[in-house]
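A.B. asks: Predicted model follows, preceded by the sequence.
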Amino acid sequence: MLPGLSMRRMYGSVVEKNGGGTSSSLPIVNAEDASSSVVSKSRKGSTIASGVVNLANTIVGAGMLGLPGAFGGTGWLAGVFLIVLSASLSAHGLVLLSKAACLTGRPSSFYSLALASVPGYTTLIDAAVALKCFGVATGYLITISDSMVNALHHMIITGDPARDDRFIASLLLSRHFWVVGAMASVLPFCFYRTLDELKRLSALALVFVFMLVGMIVAYANGMADPCGGNEGGEETCKGDIVPFTNIPSTLTRLPIFVFSFTCHQNIFPIVNEMELPSQRRLNIVICSSIGFALVVFSAVAIEGYRTYGSAVRGDILLNYPENKQVTFLRICIAFMLALHYPLQLDPSRRCISSLVEGIIKWWRQKKIAASIPKAISGECLDGLAFRPEEVEESLDTDNGEPTIDSVYIQMVQNNVKIQQADDNDSKGITPDDRLFYNITFIFLLLSFTLATIVDDLGVILALVGATGSTLVSYILPGLIYVKVYPHKDMSLVMAYAQLLLGVVIMPLALYFILTKRVNH
């Protein structure tokens, strides 16, 4: 740090104190810079209904297929307690983040809130959220391909080698073919810039959710035979139904409950895009979305567990007999996950763009700081919008000499003004399209490559649930809120409780997950 230069890290404010004790501050990267990066042409005007549909669709994804299996590891009474607790804590985390976003101002993001609360960890937080969403999105591609292979296997395979060995049959039963197909199906939806533009896709995806719930309830209540085609009948098809199991088994399943309700990365575009985003309106969106997800998840988990008991598998669909109804449902789930993919890509893209913006700002600041001696001596500065005659405007009031602080401020002010003017003239304050498309294409390419070479992300997604989901759902909402909220009241106490719970859950869940894998 140069002598006399007072600034709040790389992303804070440069502050000059003159002889009169007044101060002037210049934000180098403010909240708007951070969150209006390459991804957002945010238009404020989305409705409560649009926010509910998009947030609910972010929650209700492939994670619900694992909830019956989670009940199998916890027992039905412990499972009901954990699913209600997870929904409540998730809703509370969303409320904390929405309040913090309103306190710091729109447009908001994890980056802008971290900048205001824990500026030393902005890069780490953005990277964690981006990786978490990338892992989930890639898992969607794998699940889509597996669902289509399983569905078509029932439709195509006849037992006749002459027909089953045909090229077209082999192609349609290839995982790699359907990874390509999954990528092609999600591609048209990946270039929307706001969540509000995805509301129709989200509504369509919810139709497939209702179909899944309907089938699970039908099998649980005897409308269809859940053990059809099973040689051992109900004796091997169903297991015991118990209220509790044991603590290690319950803690191993805990990340599944946390993961299922994780949607916190998408609360920020909802806040940014909503018309009149009062806390009351945001609370309606949050409670409606979480309430809807809780009803759906409870129906899937309880009815699925009641159908197969302790014999329920990690993916509930694997328990059901191979018939036309289940085959059709697998295809519906594949379409549902294709519509969910953009809801994971969007927040990841926003975080990646914030990281890129931070690197660009850091480089510009480093260049300016290195040129301060030349500016004081009146030399020409390459690439900087600072004129030597403006040194006179930055003279110290006591001795008529330019100070490092004053020159620095003048240089940054001129560069920021010109940069903003260029943006206004050439882009109408819109994000950089090239960076937007580059990030999107790189995300899609990496996701496609990983889904092609890896056929089982079960362990990775379990670790994502224990780390990324706990971080996003519990730790960050609590930490950010206690840092930016000025009043000592009950909401602050609850924020501390949320933070502490996340800090406890993460290592415990990781320990039991890794212990179980080692034992196996």
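C.D. replies: Thanks, I have the structure now.
A.B. asks: make it CA atoms for all contacts and neighbour counts henceforth
C.D. replies: OK.
A.B. asks: And stretch 343-362, what's buried?
C.D. replies: Counting neighbours by 16 or more other C-alpha atoms under 10 Å, one finds that the buried residues in stretch 343-362 are 343-358, 361-362.
A.B. asks: and after the helix or strand that contains Val416, which helix or strand comes next?
C.D. replies: Assigned by DSSP states H and E, Val416 belongs to helix 404-427. Proceeding C-terminally, helix 404-427 gives way to helix 433-453 as the next helix or strand, assigned by DSSP H and E.
A.B. asks: which other residues reach the helix or strand following that following helix?
C.D. replies: Downstream of helix 433-453, the first helix or strand assigned by DSSP H and E is helix 458-464. The contact list for helix 458-464, computed with C-alpha atoms under 8 Å, 6 or more residues apart in numbering, reads Lys132, Gly135, Val136, Gly139, Pro255, Ile256, Leu510, Ile513.
A.B. asks: Tell me which two of those residues sit farthest apart.
C.D. replies: Farthest pair in those (C-alpha to C-alpha) is Gly139 and Leu510. Separation: 19.5 Å.
A.B. asks: More neighbours: which of these two?
C.D. replies: Taking neighbours as other C-alpha atoms under 10 Å, Gly139 and Leu510 compare with Gly139 leading, 25 against 20.
A.B. asks: ok, the more buried one touching Ala451?
C.D. replies: Yes. Counting by C-alpha atoms under 8 Å, Gly139 sits close enough to Ala451 to count as a contact (7.4 Å).
A.B. asks: So in the protein, which helix runs the longest?
C.D. replies: helix 324-370 (DSSP state H).
A.B. asks: any idea of the angle that one forms with helix 404-427?
C.D. replies: 130 degrees (axes from the mean of the first three to the mean of the last three C-alpha atoms, to 10 degrees).
A.B. asks: ok, and for the very next helix or strand once past helix 324-370, which residues are buried?
C.D. replies: The helix or strand immediately downstream of helix 324-370 is helix 372-377, counting by DSSP H and E. Buried residues in helix 372-377, counting neighbours by 16+ other C-alpha under 10 Å, are found at Ile372, Ala375, Ile376.
A.B. asks: Could you do stretch 510-520 as well?
C.D. replies: Residues Leu510, Phe512, Ile513 are the ones in stretch 510-520 that count as buried (16+ other C-alpha under 10 Å).
A.B. asks: do stretch 310-329 as well
C.D. replies: Burial within stretch 310-329, assessed by neighbour count using 16+ other C-alpha under 10 Å, is assigned to 310-317, 319-322, 326-327, 329.
A.B. asks: And for stretch 49-64?
C.D. replies: Buried residues in stretch 49-64, counting neighbours by 16+ other C-alpha under 10 Å, are found at 50-64.
A.B. asks: helices and strands around the one helix or strand Pro255 maps to, which ones?
C.D. replies: Under the criterion of DSSP H and E, Pro255 resides in helix 247-260. Using 3 or more C-alpha pairs under 8 Å, 6 or more residues apart in numbering; DSSP states H and E as the contact test, the elements touching helix 247-260 are helix 67-74, helix 76-104, helix 470, helix 490-519.
A.B. asks: Next one for the comparison:
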Amino acid sequence: MPSVQSRVSVVVADITKLDGVQAIVNAANSSLLGGGGVDGAIHRAAGPELKRYCEHEFQGPKRCPTGDSRITPAFNLKNCQYIIHTVGPVWHGGSKSEPALLRSCYQTSLELATENNIESLAFPGISTGVYGYPLDLASEQAVDTVLNYLQSHPMPSKVIFCAFAEENAESLRRALDAAWSKLSSTLCPMSTSIPEESSIRSEVSIGKAPVIIERDRRGTILSGWSVMANSMIGTGVLGLASAFASSGWALGFVLMAVAGFLALFSLHLLNVLSMRFPDRDVSYYTVAEAYAPWSKWIVDITIVVKCFGVAVSYLQVAGDVLSSVVIYWSSTTMDPFTVRALFITACGLLMAPMCMAKSVKSTFINNVMAVVTIGFCVILGVVYSDVTAGDDSAGVPSDSSIMSVLAKLPIFIFAFTCHQNLFLTANDLKHRTQKNLDIIIVAAESTAWALYLPAVIFPYLTYGSEAKANFLLNISLSHIPVQIGYVALAVGVLCSYTLQVVPTIRSLMVLVTRDKEVENPTKRRVLFYSIAVLCQLAPIATAIGVRSLGVTFSFVGIIGSNTISYIMPSFLFCTMYRRDTTLRKGPVYVISALLLVVSLALVPLCVGSLIQQIVVGKI
């Protein structure tokens, strides 16, 4: 069998006019009826017979699922005999199995070529156009999949990567250069080795072709704890004292303990779900796809609501503290509302360029900044407290009501939310076991409790019913460390601002397009930038219009946090039992079902109470 290197090449050409190949691959959409880009060019060159053939031979609205391939005659294409149609994934940041699906496109195309005795095959760039897949990442996965296949298969004897521009060709050449050195050791008969325990084999079965992806698991319990603790500890800690102002000490600690326990329990449910797929990467999206495919859209709606709300809260916090500092430092006669609005607008516009990215990378510094600034604020709350000035009664405050308690209940839910990163932690864990995952979540919540308790006790003892949704605003600005804390808090929340806006844009794109490709590149760019601008102007406008940070905490807590922390984990866990009848329904299932019912019932109760409290001017 010829060497792998001699069988692979890169050219810059129009794939419809490429000579010397028996088949070309079409980057199609799932309808197989033509579209824009390469797909449209191939359909035009092949003629209307191709569309009629696809309509007749492949039934259903999705004639070819994402990641799978279909083969047809070439019809009017005179330079080849076959067209292999494959449907690449739309890039969502890598959270929806895009790498596995893209590899599957190449794998299934190669298998069809082998089955049909095709000796030469040309690939275009798959998913790198309007589907938004990062070029270098797509090139690396294309090259790795093709080379791995060719090592064990004599056919096709020639594979051409056909790039439409020199930039794409250079990316493929770089990927090939990197792959040759990696392959040189595996091609040597004496270089066999036993995979280390840290190797993960992620399998996605698309049609009849399972694609195996191998990567290193490097996560430890310590790194998993840091991710989950950083995710849990956020601006919600600032509002816990104000939540106690409505419930009092006894009921407040009961609600806080219940919220913490249910968060821990639902995290355990997600751990169980992740262990159902021990050898593959998992996410909310992939688990929903396995047990309740119709519910996948709920994931994106939840992400939009939660990330949008958190982005608004970040701008509110930044606007509140920066405007307060400037007004204190200066002798401005400008209206405080106007100063706050200007700072919110400036902060939003300052972060706008970074929010135009299609994904966010390297969040370590952001996480550190956020935790450090929140921790510093808690320290300020302890240092400048006066435990004799606030409320030390155990009962519910006399001016509270069921409505006021329900309106603030979501703040407790918001404070313990970190579930969006549980699957990411599980995917990276070197020794993924139920025990290790449970250790991580217990350690993370224990860390949160260590920070939350002083953040509740000292501000509430000091300010009582006057505790604000951001207790730092209760502390006098006459202290220099407090002024530093104000500015540091603004910097900390803005460092994390893009981590909320970018996922909002990505998920809203999925909802608007119904997870389908917009074939026209110009229309897709216009749509993307329109949504991106909307997702940056809307938080600014909302943060200016909604003065109360507590309203934001409550709304995001009941709609976003409640869904991603309680509703989705319990729902997916229960549907797992419905899909797998061999499982026995024990106490965990019963508690999960009760959590689902209660969390669903909380939505109208808390939203109604929140609206009522806003109307009567209590919030």
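C.D. replies: Here it is on my side, so go on. These numbers were taken from a predicted model, which means no experiment stands behind them.
A.B. asks: Out of the buried residues of stretch 49-64 of structure 1, which sit inside helices?
C.D. replies: Among the buried residues of stretch 49-64 of structure 1, the residues falling in helices (DSSP H) are Ser50, Gly51, Val52, Val53, Asn54, Leu55, Ala56, Asn57, Thr58, Ile59.
A.B. asks: can you give me the helices for the stretch 251-400 of structure 2?
C.D. replies: Listed from the start of the chain, the stretch 251-400 of structure 2 has helices (DSSP state H, counting those that start in this stretch) covering 284-291, 296-329, 336-351, 364-383.
A.B. asks: Aligned to Val590 of structure 2, what sits in structure 1?
C.D. replies: With TM-score structural alignment as the criterion, Val590 of structure 2 lines up with Val493 in structure 1.
A.B. asks: State the distance from its match to Leu499 of structure 1.
C.D. replies: Distance check for Val493 of structure 1 against Leu499 of structure 1: by C-alpha to C-alpha, to the nearest Å, it reads 10 Å.
A.B. asks: So for those two, which sits in the more crowded spot?
C.D. replies: Relative neighbour count places Leu499 above the other of Val493 of structure 1 and Leu499, with 24 against 13, counting by other C-alpha under 10 Å.
A.B. asks: List the contacts of Val371 of structure 2.
C.D. replies: Counting by C-alpha under 8 Å, 6+ apart, Val371 of structure 2 touches Asn230, Ile233, Gly234.
A.B. asks: ok, of these, which one's closest to Lys523 of structure 2?
C.D. replies: If you rank the contacts of Val371 of structure 2 by distance to Lys523 of structure 2 using C-alpha to C-alpha, Gly234 comes first, at 37.4 Å.
A.B. asks: Now do the contacts for the aligned residue in structure 1 for the closest one.
C.D. replies: When the structures are aligned by TM-score structural alignment, the residue of structure 1 matched to Gly234 of structure 2 is Gly61. By C-alpha under 8 Å, 6+ apart, Gly61 of structure 1 lies in contact with Ser260, Met336, Leu337, His340.
A.B. asks: now swap in Glu167 of structure 2 and tell me
C.D. replies: Going by C-alpha under 8 Å, 6+ apart, Glu167 of structure 2 touches no other residue.
A.B. asks: next one: Lys132 of structure 1
C.D. replies: Each residue near Lys132 of structure 1 by C-alpha under 8 Å, 6+ apart is listed here: Val464, Gly468, Ser469.
A.B. asks: would you list the residues you listed in a markdown table and tack on distance to Lys417 of structure 1?
C.D. replies: Output for these, formatted as a markdown table (distance: C-alpha to C-alpha, whole Å):
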| residue | distance to Lys417 of structure 1 |
| --- | --- |
| Val464 | 42 |
| Gly468 | 38 |
| Ser469 | 39 |
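A.B. asks: Of these, just the buried ones, PyMOL syntax please.
C.D. replies: In PyMOL, this line selects whichever of these come out buried by 16+ other C-alpha under 10 Å:
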select buried, resi 464+468+469
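A.B. asks: Hmm, Leu198 and Ile270 of structure 1 touching each other?
C.D. replies: No. Ile270 of structure 1 is beyond contact range of Leu198, at 11.7 Å (criterion: C-alpha under 8 Å).
A.B. asks: neighbour-wise, which of the two wins?
C.D. replies: Counting neighbours by other C-alpha under 10 Å for Ile270 of structure 1 and for Leu198 shows that Ile270 has the greater number, 28 against 20.
A.B. asks: Mind telling me what Cys160 of structure 2 corresponds to in structure 1?
C.D. replies: You called it Cys, but residue 160 of structure 2 is Ile. Superposed on structure 1 with TM-score structural alignment, Ile160 of structure 2 falls in a gap with no aligned residue.
A.B. asks: What is the three-state secondary structure of Ile160 of structure 2?
C.D. replies: Reducing the assignment at Ile160 of structure 2 to three states with DSSP: H, G, I helix; E, B strand; the rest coil gives strand.
A.B. asks: what's the burial count for the residue lying closest to it once chain neighbours are set aside?
C.D. replies: In this structure, Ile160 of structure 2 finds its nearest non-sequential neighbour in Ala122, 4.5 Å apart by C-alpha to C-alpha, 6 or more residues apart in numbering. Other residues near Ala122 of structure 2 number 26, with proximity taken as other C-alpha under 10 Å.
A.B. asks: and if you look at Ile331 of structure 1?
C.D. replies: A count of nearby residues for Ile331 of structure 1, using other C-alpha under 10 Å, gives 19.
A.B. asks: For Leu477 of structure 2, see how far away the equivalent of it over in structure 2 is.
C.D. replies: The criterion is TM-score structural alignment: under it, Ile331 of structure 1 has Val487 as its aligned partner in structure 2. According to C-alpha to C-alpha, Val487 of structure 2 stands 11 Å off from Leu477 of structure 2.
A.B. asks: which neighbours do those two share?
C.D. replies: Any residue near both Val487 of structure 2 and Leu477 by C-alpha under 8 Å, 6+ apart counts here, and that gives Val325.
A.B. asks: For PyMOL, write the selection for the buried entries among the contacts of Gly61 of structure 1.
C.D. replies: For selection in PyMOL, the members of those meeting the burial criterion (16+ other C-alpha under 10 Å) are listed in this command:
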select buried, resi 260+336+337+340
